[in-house]
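>>> Predicted model, plus sequence, below.
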Amino acid sequence: MTKNEILRDLRQKILNENYEQGESLIERELCEFYEISRTPIREILWRLVLEGIVEQKPARGFFVRKLGWEQIFDIFQTREAVEGMAVRLTCQRGDAQIFEQLKDIKKQLTDLDDTDIDIGGPKWGRTFHDTVLEGSSNSLLKEIYQKVSYMAKMTSNIARHSVSIESLSRDYHVSIIDAILSGDPDKSEHLMREHLRTTCRGIIDTFYPQVFVGQGRNGKSTKGIGKR
């Protein structure tokens, strides 16, 4: 395998949860598995650090990033800025091919039920968000989104354990697609931002119950998280 192939393979293993959040990535074991020396493995690990899904701890080595509520809030706040504009541009551009893709995604989403929402919801949700960014035709937005998308996949791995969060996300995705197809950029952007805030709040409330409204990082209030 080339270095880029190893990078893609290790990244995918992390995003597929073959390595759990917080798990150590032992350089010696990776070298043996991929049959390469320590220098290229270290370069790959530093690349994953830059992508936000691995962290390096001094004197301890490399670990799969373990997301705290503050990191999740930052991820969704960034996504709201990027994807809010992207969905507006996608709606305004009205690309026929993108619209057909969105119609197909809507069908796949509406066919999901509670028995397959944990798998199908994240899968088609990612396809939806990727398609919206592609439809924006803004190369800089897509570049920013690409980095955030790796960390966003880690939040999806958390959210898929809640049927209620995934069901609500599915409903938002369908509503946003309807707004795009109807040619309403204001509604499209509003729903996208609301969707991301609501999902963020749902994840924090469900999986980080120690976070209380009014006690945020650096003394700041968390009341704005997920507020409609």
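Received it, and whenever you're ready, just let me know what you need.
>>> contacts and neighbour counts: CA atoms only from here.
OK.
>>> how far away is Thr39 from Lys107?
For Thr39, the distance to Lys107 (Cα to Cα, to the nearest Å) stands at 47 Å.
>>> Okay, one more to line up with it:
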Amino acid sequence: MPKLSSKAGLSPPSSPHSALIKQSYSVRDLVYDTLKQQILSLKLPPGTAISEKEIALDFQVSRTPVRESFVRLAQEGLLEVYPQRGTYVSLIQVDLVEEARFMREQLERAVIRLACSHFPAEQFTTLEQNLTQQQQCQHEPDDGRMFQLDEEFHSTLFAGCNKSKTWTVIEQMSVHLNRSRMLRLSSNHHWDHLIEQHRSMVQAIQQQNAEKAEHLMQEHLRQTVTDLAVLRSTYPSYFQ
């Protein structure tokens, strides 16, 4: 756990009163954002016990922003709070993984069909640059970076079709799915097939071949079902 100062990244406030407000808000978000990232990246694996006291000491902050962060993370399904027993990083819920995958499949098949009708040139450039970075990441494996590039690839498709708010909804629904995806990336660095699927999608969009693009997207997202079965067998303690 990183030891972060409660003043990390803050700019000088304009008044003592605003200093208290700004510092309180920033510290709360700093703790929340860092803990959420550590949970999603599996640096805090499913089932890990965490305590307000220890987190507050690690971050060098009071327990109030930690408690508030715990509440937010519990509301998002990333923490489980058991009175008199403690707080734990939630196990990955298989039914929620499948529900998020189902939603993504339906929406992303529709979006990639839209992309085949019209897709801005600048977004094509973004996709090409993303593919180049994915290939570089394959040569020097970085699980977190690959996950980020994967997310950026798909979010660019939504942005290019003027559906960015739809992508935001997907993100909110995908915390359990994303942890299983991260687990897959970290347990197997053979990402060639993943990258090739992305490249084929871009080519189908360029060719305005909606049927092919939709089929590729469906195949791409249904791979999660196969991956999930393997992951549950390999890491049974991570799943509920």
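Looks like it arrived, so ask away. Note that the structure is predicted; figures quoted are calculated from it, not measured.
>>> residue in the first structure matching Gln197 of the second structure?
Gln197 of the second structure maps onto Tyr172 of the first structure when the alignment is built from TM-score structural alignment.
>>> An error on my part: the question was meant for Arg184 of the second structure.
When the structures are aligned by TM-score structural alignment, the residue of the first structure matched to Arg184 of the second structure is Ala159.
>>> Would you agree that match is in contact with Asp205?
No. At 11.1 Å, Ala159 of the first structure and Asp205 do not qualify as touching, with contact defined as Cα atoms under 8 Å.
>>> the more surrounded of those two?
Under the neighbour definition other Cα atoms under 10 Å, Ala159 of the first structure and Asp205 were set side by side, and Ala159 has more, 24 against 16.
>>> Does Pro115 of the first structure belong to a helix, a strand or coil?
To be clear, residue 115 of the first structure is Thr; Pro isn't right here. When the structure is split into helix, strand and coil by DSSP: H, G, I helix; E, B strand; the rest coil, Thr115 of the first structure lands in coil.
>>> what's the distance between it and Val163 of the first structure?
Counting by Cα to Cα - Thr115 of the first structure and Val163 of the first structure are separated by 9 Å.
>>> out of the two, which sits in the more crowded spot?
Val163 (17 against 9).
>>> show me the contacts for the match of Arg184 of the second structure.
165-166, 203 (Cα atoms under 8 Å, 6 or more residues apart in numbering).
>>> tell me which of those residues are still there in the second structure?
By both residues aligned by TM-score structural alignment, their matches' Cα atoms under 8 Å, the contacts of Ala159 of the first structure still in contact after alignment to the second structure are Ile203.
>>> Out of the contacts of Ala159 of the first structure, which comes closest to Glu20 of the first structure?
Nearest to Glu20 of the first structure among the contacts of Ala159 of the first structure is Ile203, at 17.7 Å by Cα to Cα.
>>> For that closest one, pull up the helix or strand it's in.
helix 185-207 (DSSP states H and E).
>>> Please state the offset of that helix from the chain centre?
Taking the mean of its C-alpha atoms, helix 185-207 of the first structure sits 13 Å from the chain's own mean (Cα atoms, centre = their mean, to the nearest Å).
>>> With stretch 53-60 of the second structure instead?
Between the mean C-alpha location of stretch 53-60 of the second structure and the chain-wide mean there is a distance of 25 Å, by Cα atoms, centre = their mean.
>>> Could you look up the SS state of the residue nearest the centre of the first structure?
For the first structure, the residue whose C-alpha lies nearest the mean C-alpha position (Cα atoms, centre = their mean) is Ala152; its distance is 1.8 Å. Put simply, Ala152 of the first structure is helix when judged by three-state DSSP.
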